[in-house]
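Novice: Got a predicted structure here, sequence first:
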Amino acid sequence: MSKGPWRTKPDPTVKGMPGGVPFIIGNEAAERFSFYGMRSILVVFMTQYLIDAAGNDATLTDESAKGVFHLFVAAAYLTPMMGAIVADVLFGKYWTILTISLLYCLGHGLLALMDVGPHIEAWDMEPFLYSGLFFIALGAGGIKPCVSAHVGDQFGSGNKHLMTQVFNWFYFSINVGAAASQALTPWLLQKFGPWLAFGLPGALMALATFVFWLGRHRFIHVPPSGLKFFKETFSPAGVRALLNLSPLFLLFVPMFWAIFDQTGSAWVIQADQMNRDFGIVWLPSSIQAVNPVMILLGIPLFTYVVYPFMGRFFEPTPLRKIGIGLFLTAGSFAVSALIQEPIDAKQSSIAETVYADISTELRDPALAPSDTAQLATVARTTLGIAEKHLDPSVLTSALGADVGSFSSLIDEDRYRGLLPAESEARALQETGAANLRDAFATGAGAEWTDERFAEFGLTHWTAARATPDDVLITVISPAAIASLLGQLGSAEDPDLASAVKVARTVWLGSDGKSDEARIVAYLDEMPSIFWQFVAYFILTSAEILVSIVCLEFAYSQSPRKMKSFVMGVYFLGVSLGNVFVSGVNFVLERLKGEDGTNPLEGANYYWFFTIAMAAVAVIYVFWSQTYKGETFIQGEGDDDADVVHAEAEAEGTEKP
């Protein structure tokens, strides 16, 4: 029954819940919180927060950030194969999970510590970022194939009827952890900065590891099988199953995940350009939280409504479900492309407007033509049309402004720019008045007039131009925009203060007013974040049809001893999809022209992936017609079959 201090087989006389189950469920919920919380803010962090030891901007372009993000996700799904082999051949599931979890904690610790370096001018953020992501990918992937199998190990013939109930709770806790972390972590990043946004997931991972260790004497510890694993895995039937399933794993699954995992990259960047005032004002990265919520609601809906409805017209076989899901995946990215079309048009329009204002109304006779061109570049940059940075040297050259009293800091939204003196910027942050702290580079004539912030020495401004040649540039907060609308004769709308997120820069002509009104009107017309919710609904439906059904189908088409290995191969497909997205974005970064654009700029990027997904879906239709697999019906006494059945009954709601 047991060897040494551990029990190696469940007691068949036990009828109730295994004692180790609560420790596994608690561990998994905390681990998923840590992974999805950290993952949800990666792109925002890399494009808006990354600095070097001296506090200088080191942020990545959108393309580079997407490339790094998907390379990390690819690594996280490449390592499950390694984890499965280590657990089954060498150390067993318990020691594999515990040991690799410590590396997981190390990765989170490095991410939390990277924010300390610039404060003491000791180290750059980037080395800590990449090393932290390496250890997290190793940890998250290494334990992934072991945990659910470890759950199944806890059950014997006396209580196997409870396995479905446990897997339901297991997967429910995973999705709740993912939703909570994706809602909370972006807010922590905005409010407190990277140290807490990355530190809390790290603390949860440490807690998860500790909880798992506490259950060591309650677990069933199934010993590793040694080299017997390879003999059983690569039997003639096993090799035949892999060959049958290889197109599913190496083409169709990768393309699905190439689309799906961009909810954490491209869709976050797109959300930052949209009107996110929908019920609440959403943060760009917090919108990802709707996916696990939709999964929890969608699974019973599909089980009891959608699938029976399909059955009225055709038999909803696994292959047909997967095919429908692939076409829905293409449809979700088509919605994203349609969202991006008006965003591109508005950005192009405002860029032309700003350039026209600079070249006519705001042209300073003292500036050389090259300086005027620099000024236009800065305008497009700070409007989020190209790079997202203000360069103090360019402003000094173009404006002739005295920037000696300004500090180059990171604002509350981690949007980098020229700021007032540090004490003033901190006061603005403490009042909660600005998601972007006010930034000013002026001639001699700017003055503060708004009495609401007078006690902090920070008031709204008016442009009192000392000479006709003075030019004022400012990055203003949403609160300041609302105040300005009031000065222009519009009713002050407090909701507008939190809704305006795109207008980073305002150029003032001699009247000091016209450009602000034009920019606010531009923001008012941006697409509502509601349409991204529509895209999420379509993509979540596709996830239920593809990811969940695909896993169940692969299990049924594989021999008993290949269960863990098949899971690892499936995760390899997820990795390949992310490698593809990463490669596309790194190539686009290298293909950028002098104007900072690439061949797949804006909506073209979404249309590219939409067409690729649709093409793969069409190929799948023909492949599915020719598929001749082999269904393996496991025996009643087959422990692995009991686990597979329980996971299927639980509807496979784990997020890969």
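Specialist: Good, I have the coordinates.

Novice: From here on, just use CA atoms for contacts and neighbour counts.
Specialist: Fine.

Novice: burial count for Tyr130?
Specialist: 16 (other Cα atoms under 10 Å).

Novice: Point out the other helices and strands that the helix or strand in which it is found packs with.
Specialist: In this assignment (DSSP states H and E), Tyr130 forms part of helix 125-153. Packing partners of helix 125-153 (3 or more Cα pairs under 8 Å, 6 or more residues apart in numbering; DSSP states H and E): helix 21-40, helix 62-78, helix 80-85, helix 92-113, helix 563-590, helix 639-649.

Novice: between the ones you listed, which one is nearest to Trp623?
Specialist: Smallest distance to Trp623 across these (Cα to Cα): 17.1 Å, for helix 563-590.

Novice: Give me the helices and strands touching that closest one, please.
Specialist: helix 62-78, helix 80-85, helix 125-153, helix 253-260, helix 549-556.

Novice: Now with 7 Å, please.
Specialist: Helix 563-590 sits against helix 62-78, helix 80-85, helix 125-153, helix 253-260, with contacts defined as 3 or more Cα pairs under 7 Å, 6 or more residues apart in numbering; DSSP states H and E.

Novice: then this one, side by side with the first:
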Amino acid sequence: MEDERSLLQKLRAYPPSVFFMLGNEFCERFSFYGMKTILFIYLITEHEFAPSTATFIYHAFACIAYFTPLIGSILADSIFGRFKVILYGSIIYVVGHILLSIGAVPFFSYGFRSSMDFSGLFVIAFATGCIKPCVSAFAADQFEEHQKDLRSQFFSFFYFAINAGSLFAILITPILRGRVQCFGNPHCFPLAFGVPGVLMALALVLFLMGWAMYKKYPPSKENVIAKVSEVIYTSVRKMIRGSDKPVNHWLDHAAPEHSQKMIDSVRALLNVAVIFCPLIFFWALFDQQGSTWVLQARRLDGRVGHFSILPEQIHAINPICVLILVPVFEAWVYPALRKITKVTPLRKMAVGGLLTAFSFSIAGGLQLIVNETMEYPPTFGQVYIQRIGNESLIHDFNGTKDGNIPTGRSEIEAGFYQFNTGLANETKTVNFSIPNKGYVMAAFRLEKETKVVSFDYKVEKTDNGATRVFVVSPNDIPTHKVYVVNSRGDVISECPLTSGSHVDIIPGIISDPNVKLHWGPGCNSTSCISSLPNINLNAQMGAVHVLHIHPTTTEKDLDLLVRPNSVSILWSLPQYIIITLGEVLLSVTGLEFAYSQAAPNMKSVLTAMWLLTVFAGNLVAMLISGTRLIPNPALEFFFYSILMCIVMAVFILLAMQYTYVEEHDEDEDDDDSIRINEKKSIEMSEQISANNNA
């Protein structure tokens, strides 16, 4: 019997062309998520956008990517067919990656880089949106009508390819971005964007390799979206004109210009659309895993033992949990719940929405804790002064006897300051004129005069998991160096022994945070370096230190300028796991419900509507997070949580009023004359397309 065949026997019965599509989908999803995963960090570090601006651009990109599927579906159904849309879209896709990779090269001017970056982002968003509704359906077209079971099973592999591609992308591209250095930059964005571009080129090659094997159905030349619009337009026009014809539903005004079957199909579609409306806010929350949640993760301690986790990598929990939870729910959770209560799609979606709201409450609570560890800039017009050296060397700061500044951090008004050093008639001037800055000030008594050193630093935590150490010394010797030596004895960073220079200690994927700082004459061997004076340092992520080097330097001469990230990144796991639970219950179930309620000729329109909810959700995130409507990130997370609870209350009220309809017969005659195999391909494939929003 058909269902008694082994998995290997079933795989051998697959059309050979679908294996090219599996490889194509893996590479394309790696390409898309690899680029998207590091996009937010790129906008902040390379373009130096404010977090709110970066959030706005990130969600604007997502908006375009989920609006253009409308264009792709129309081009595939009415003009070119799926094969040509995938082919042309993939070529455009590769061009977008090339533009983005060129824009990431730091040697070019900022204007040129910006034009390359934003052109590349637009091209990628357009291309991925155009091919999104076509790839899975085109793969389904390759099966014969008698291979229904194989086609159904194939989409399990297809869904696995989607999540595997995104998982590897989320794990690998942040490493290329943050743990590989190139062009003299601690970040290697050209490589991090280039590798997804190569994967997209490989996706195109794999697609072309199956050219001779593909079944290429011609476009149907029918635009169902246009027909739906015509039915609605006709009904509204007649209502405005005051039609006296009694009808059971306002859409019935569209008769006799449109068939009753088409009117009934549109009615069923609009009923589902009403249910879809609250789901817009689910996507407004869900897609912030790549923006505001990454922003939060940047201020968490990514060290877990000797491993270091980059902010973007924590998002890998999502595809991992999806791959685990979907079979667990289907095999055990849902059957167990059905013994207790009736499990319906709308009930699952309501619980999923509430879990999503709960995940943002957890994120808000975590942000409150993170806020306590943050470094905040000085009051407007003021500066921070980190005082180093012998306090007796500074007298009458700015001419006032009570104006002495103590060692450690002080906050004073920005400006130029003079002070007496204690030596006869000796005065010094220091420049602290840039407000909202932090300054290091050190004074050293030499043989005949006092040496004063001052330099500014950013009053914020370091990025990329780095620890920064500034150097202050009474005797600047450019030929001498400061070395950072790890536990294996390797030099991982160095800088000249001159006041104001600094070294950045960037942890490896696996590394010991305990390092040694050596200083002295330039050395070319580890034995030479190991003989130099040194102190121990526990390199904590985000911290900034200043080291006072003198003949008897000890760990006590290492002052803290910026506190480290002290909240472990593992504390963000609960919010990621819970929002993934919400996704499994809401997103995966959403189309299961919709397809059973919509008429067969409305499947493609329904997919377009589903993708539009993602578009609208990102638009909401742009308007709230992208404009800093709520400046405090913790309050913003709580706001989203409360908003989602209110929206789900509305959803539950709508669900209580909803009447389920019998699933439409796929084999009945259809006035729109859509082929049976095409309809079923769309039905199953677009479920997968919606799921790859994860």
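Specialist: Nice, thanks for sending it over. Everything numeric in this text was worked out from a predicted model, so none of it was measured.

Novice: Next, the angle from the helix or strand following the helix holding Tyr130 of structure 1 to helix 21-40.
Specialist: For helix 125-153 of structure 1, the succeeding helix or strand toward the C-terminus, using DSSP H and E, is helix 163-192. With axes from the mean of the first three to the mean of the last three Cα atoms, to 10 degrees defining the directions, helix 163-192 of structure 1 sits at 40 degrees from helix 21-40.

Novice: residues in structure 2 matched by the very next helix or strand once past helix 163-192 of structure 1, start to end?
Specialist: Next in sequence after helix 163-192 of structure 1, counting helices and strands by DSSP H and E, comes helix 194-214. Under TM-score structural alignment, the match for helix 194-214 of structure 1 in structure 2 covers residues 189-209.

Novice: Strands of the stretch 201-350 of structure 2, start to end?
Specialist: Residue ranges of the strands in the stretch 201-350 of structure 2, as given by DSSP state E, counting those that start in this stretch, are 303-304, 307-308.

Novice: Now render these as JSON lines, adding mean neighbour count and distance to Thr613 of structure 2.
Specialist: JSON lines is the format used below for these (neighbours: other Cα atoms under 10 Å; distance: least, Cα to Cα, whole Å):
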{"stretch": "strand 303-304", "mean neighbour count": "18", "distance to Thr613 of structure 2": "37"}
{"stretch": "strand 307-308", "mean neighbour count": "18", "distance to Thr613 of structure 2": "36"}
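
Novice: Figure out which of the ones you listed is closest to Thr341 of structure 2.
Specialist: Using Cα to Cα, these put strand 303-304 closest to Thr341 of structure 2, at 41.7 Å.

Novice: coming back round to it: against structure 1, what's the mean shift for the match of helix 194-214 of structure 1, could you check?
Specialist: On superposition with structure 1, the mean distance recorded for stretch 189-209 of structure 2 (mean Cα distance after the TM-score superposition for structure 1) is 1.0 Å.

Novice: List the buried residues in that stretch.
Specialist: 189-204, 206-208 (16 or more other Cα atoms under 10 Å).

Novice: Just want the most central residue of structure 2.
Specialist: Nearest to the geometric centre of structure 2 sits Gly290, at 2.1 Å (Cα atoms, centre = their mean).

Novice: I'd like the helices and strands packed on helix 563-590 of structure 1 as JSON lines, with distance to Trp623 of structure 1 appended.
Specialist: Below are these laid out as JSON lines (distance: least, Cα to Cα, whole Å):
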{"stretch": "helix 62-78", "distance to Trp623 of structure 1": "25"}
{"stretch": "helix 80-85", "distance to Trp623 of structure 1": "26"}
{"stretch": "helix 125-153", "distance to Trp623 of structure 1": "28"}
{"stretch": "helix 253-260", "distance to Trp623 of structure 1": "13"}
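
Novice: These: which one's closest to Thr431 of structure 1?
Specialist: Comparing those against Thr431 of structure 1 with Cα to Cα, the closest turns out to be helix 125-153 (28.4 Å).

Novice: how long is stretch 73-92 of structure 1 end to end?
Specialist: By Cα to Cα, to the nearest Å, the extent of stretch 73-92 of structure 1 from end to end equals 25 Å.

Novice: equivalent range in structure 2 for that stretch?
Specialist: On the basis of TM-score structural alignment, stretch 73-92 of structure 1 is assigned to residues 62-81 in structure 2.

Novice: what does the matching stretch contact?
Specialist: Under the contact criterion Cα atoms under 7 Å, 6 or more residues apart in numbering, stretch 62-81 of structure 2 has outside partners 82, 85, 125-126, 128-133, 217-223, 608, 611-612, 614-615, 618-619.

Novice: What subset of those is buried?
Specialist: Buried by 16+ other Cα under 10 Å: 82, 85, 125-126, 128-133, 219-220, 223, 608, 611-612, 614-615, 618-619, out of the contacts of stretch 62-81 of structure 2.

Novice: tell me the secondary structure for Ala491 of structure 1?
Specialist: Reduced to three states with DSSP: H, G, I helix; E, B strand; the rest coil, the structure at Ala491 of structure 1 is coil.

Novice: For it, the count of nearby residues, please.
Specialist: Ala491 of structure 1: 11 surrounding residues under other Cα under 10 Å.

Novice: now swap in Pro378 of structure 2 and tell me
Specialist: When neighbours are defined as other Cα under 10 Å, Pro378 of structure 2 has 18 of them.

Novice: ok but it is inside a helix, no?
Specialist: No. Read with three-state DSSP, Pro378 of structure 2 is coil and lies in no helix.

Novice: Can I get the helices and strands packed on helix 125-153 of structure 1 in JSON lines including distance to Arg312 of structure 1?
Specialist: Listed next are these as JSON lines, based on distance: least, Cα to Cα, whole Å:
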{"stretch": "helix 21-40", "distance to Arg312 of structure 1": "38"}
{"stretch": "helix 62-78", "distance to Arg312 of structure 1": "38"}
{"stretch": "helix 80-85", "distance to Arg312 of structure 1": "39"}
{"stretch": "helix 92-113", "distance to Arg312 of structure 1": "44"}
{"stretch": "helix 563-590", "distance to Arg312 of structure 1": "31"}
{"stretch": "helix 639-649", "distance to Arg312 of structure 1": "23"}
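
Novice: what's the closest of these to Pro254 of structure 1?
Specialist: Using Cα to Cα, the nearest of these to Pro254 of structure 1 is helix 563-590, at 3.9 Å.
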